[in-house]
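Visitor: Sequence first, then the predicted structure:
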Amino acid sequence: MRIEQLEYLAAVTQHGSLRRASEKLHLSQPALSEALTKLERELRVTLLDRRRSGALISREGRELLPYMSDVLSAVDRLRRAAGDQRPDARVIRLGTVHTATSTLLAPAVGTFQVRHPGTTVEVLTLSQAQIDEGLAEGTLDLGLVDVLDADDPPVGLDGVDLLHGRPVAVLPATHPLAARAQVSVEELRLERFVTMRAGHVMHRYVQRTFGRELPPVAHSTDGAEMGKALVAEGIGVTVLPDYAVLGDPLHRIGAITSRPIAGDRTFLTLQLRQRRSLQQPLPVRELQAVLAARARECRAQDAKASAAS
């Protein structure tokens, strides 16, 4: 009996069928089926009901699941304990919508690197939906997402608020609207627009704010970083959380600027997410603490700037 055979059966249970489990595991369906057949022979019990419409876990398989879950939990604890003892072997996978990357994420990773020089942080640019899915499935350790009007995290995930802000119009510094103290939704409708793709919270915000009257010429992209780059190149204007713009390199050098949206009362939050009731390895907990500390620094800097103005 191999541990991965138990993990395969757990995947079939989680995803509902042999086919979907093979897709999520990036394993061919015949190979997955063969591995589970060998497990059936060893245990002398039928674990899957194989039908023309697909293979599902059997009654006997469901009865054995609690015991298999105990084994997998024990193995997971062992692996994580080993990870705590060997931080040099640890890879932390963090999904982000790339908001506040230069002001929060990059400095935090730099600080973390000094403390854990042998630990790799793999940063993946994903949509919020992909991040939540990756956290739920265990393919991601942490996620940085934007939250619209205090949306609750999905079932099974916990969220820690890092930054709070408001949506702002992001413009090339030389754009005529940059001369205004604020811009209206009606003015933005007349502009070439860069929107986030479906799955990003700012896509939902734009759909809610503009309704059916979207700008006539619109481009779409993944992540705030590319959105700001397109704005800087004069491709169009966009809407992002203010904490994604203020302090950004393109903002500091004067390539882009931002303006409040007239009459808008929407609140946005940058949230750090993880799986609920999961004992994270020490390096992951340390990265969480570094991100939270950097967020406190950002909030203090914003408060100081507001007081000075």
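Guide: Yep, that arrived.
Visitor: okay, CA-based contacts and neighbour counts for the rest of this
Guide: Noted.
Visitor: Please determine how far the most centrally placed residue in the chain is located from D302.
Guide: Centre of the chain computed as the mean C-alpha position; nearest residue by C-alpha atoms, centre = their mean is I131, 3.3 Å away. From I131 over to D302 the distance is 28 Å, taken as C-alpha to C-alpha, to the nearest Å.
Visitor: Ok, I235 next?
Guide: 29 Å.
Visitor: do E286 as well
Guide: 25 Å.
Visitor: how many neighbours does the residue lying closest to L214 once chain neighbours are set aside have?
Guide: In this structure, L214 finds its nearest non-sequential neighbour in R189, 6.2 Å apart by C-alpha to C-alpha, 6 or more residues apart in numbering. For R189, the count of nearby residues is 16 (other C-alpha atoms under 10 Å).
Visitor: Surely R189 and A218 touch.
Guide: No - in this structure R189 lies outside contact range of A218 using C-alpha atoms under 8 Å: 9.8 Å.
Visitor: Got another one to weigh against that:
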Amino acid sequence: MDLRQLQYLVAVAEEGSVRRAARRLYMAQPPLSQALLRLERDLGVELFTRTSRGVILTDAGRELVGRARDILHQVEDARSAVQATAPDDSATLRIGAVAGPLSAGELTRPILEAFRALHPDVTVRLRDTSFADQVDLVASGVIDVALVRCPVVHDDVDVIPIAAEPRALFVRSTHELASEQTLSVDDVIEYPMLGLDAPEWFSSFWQLDPERGHSLVDTQLPPVSTVQGIQLALAAAPLVVTGCATMARFAPSPLIRAIELPDASPSIIGVAYRRGDTRPVVRSFLEAAASAAAENIALLPNATSSV
């Protein structure tokens, strides 16, 4: 039993549904279900009664949920207490951005400008992150906050969603689908996928694993962890993968085509921070990012605010 399993358990109990809990946690449903089954096997008890309308806690489940909430609160209190004893480093804020400006697309500039306007004396240090390390760098304290692309699942990291934009399908320019303008998920679900070098809860989302019910990643090519890696791999092989629509605008390539995928679940832009980090400079950035995204949402084509 670990903290992540306890967080999953509480989310499912509060939502009354594995599907809704997966959406709340920004993760695919299958790995969440598997994690709960492992927890039940480890404990030797059933925690839920599964029905067609959702899940209902058993007596054992209710007992564990109560204790899980207490444990999670104690862990958060301990983190806050430890951070309160740390030296004041509010004069600098280290900000990560997955794939650089693609992290929040056209919202990146107004978010950074909004924070700098509020805190002109704070030194902002920006760091480009990959799909693989965008969350771990926050959890480890290498960076303080990060503009990320969900889903994000980590015991030590929380995410505030600030915007949602459509996803697109990316293929090489000579692919048989390259002439299409718009496709549905059903149209592409059986095409071999390019694998992403990232945690499973992140890569499965972009590889359409939840919609398919399993992975269809081509294992002949190594997985990639950057936008440039995606472009190079797709140019070399007739594979497909989904990505945020921003990628087509910010990183265009004559070798790659972007095809609209309107029925795919959207790409959520979020701000990640260490759970329990209550430093004023961090909280100020979270508020500035959410406010700037809401005020400037029209800059991000076909996007909606999550605030």
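Guide: Received the coordinates, thanks. Quick caveat, the model's predicted, so the values are computed rather than measured.
Visitor: circling back to that earlier point, can you pull the contacts of the residue nearest to L214 of the first structure?
Guide: F210, E213, L214, P215, P216 (C-alpha atoms under 8 Å, 6 or more residues apart in numbering).
Visitor: cool, and R197 of the first structure?
Guide: Residues near R197 of the first structure by C-alpha under 8 Å, 6+ apart: H203, S220, T221, D222.
Visitor: do the same with V201 of the first structure
Guide: Q128, D146, V147, L148.
Visitor: cool, and S33 of the second structure?
Guide: Contact analysis of S33 of the second structure by C-alpha under 8 Å, 6+ apart lists V18.
Visitor: What ranges does the stretch 151-300 of the first structure have for its strands?
Guide: Counting by DSSP state E, counting those that start in this stretch, the stretch 151-300 of the first structure has strands at residues 157-165, 167-172, 193-196, 218-221, 238-241, 256-260, 268-275.
Visitor: tell me which element I131 of the first structure falls in.
Guide: I131 of the first structure belongs to helix 128-137 when assigned by DSSP states H and E.
Visitor: same question but for R50 of the second structure, I mixed them up
Guide: With DSSP H and E as criterion, R50 of the second structure is part of strand 48-51.
Visitor: Can you state the residues of the first structure onto which that strand aligns?
Guide: Under the alignment (TM-score structural alignment), strand 48-51 of the second structure falls on nothing in the first structure.
Visitor: still on that earlier bit, would you mark the buried spots in the helix holding I131 of the first structure?
Guide: The neighbour-count check on helix 128-137 of the first structure (16 or more other C-alpha atoms under 10 Å) flags Q128, Q130, I131, D132, G134, L135, A136 as buried.
Visitor: Using CSV, lay out these together with distance to E63 of the first structure.
Guide: Formatted as CSV, the buried residues of helix 128-137 of the first structure follow (distance: C-alpha to C-alpha, whole Å):
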residue, distance to E63 of the first structure
Q128, 35
Q130, 32
I131, 32
D132, 29
G134, 28
L135, 27
A136, 24
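Visitor: Which pair in the residues you listed has the greatest spatial separation?
Guide: Q128 and A136 (12.3 Å; C-alpha to C-alpha).
Visitor: Distance check, the nearest residue to D155 of the second structure once chain neighbours are set aside against V185 of the second structure.
Guide: Spatial nearest neighbour of D155 of the second structure, chain neighbours left out: R4 (5.3 Å); criterion: C-alpha to C-alpha, 6+ apart. R4 of the second structure sits 30 Å away from V185 of the second structure, going by C-alpha to C-alpha.
Visitor: circling back to that earlier point, and the residue nearest to L214 of the first structure, how far from T37 of the first structure?
Guide: Going from R189 of the first structure to T37 of the first structure by C-alpha to C-alpha gives 59 Å.
Visitor: So which residues of the stretch 1-150 of the first structure form helices?
Guide: 3-15, 18-25, 29-43, 59-85, 106-115, 128-137 (DSSP state H, counting those that start in this stretch).
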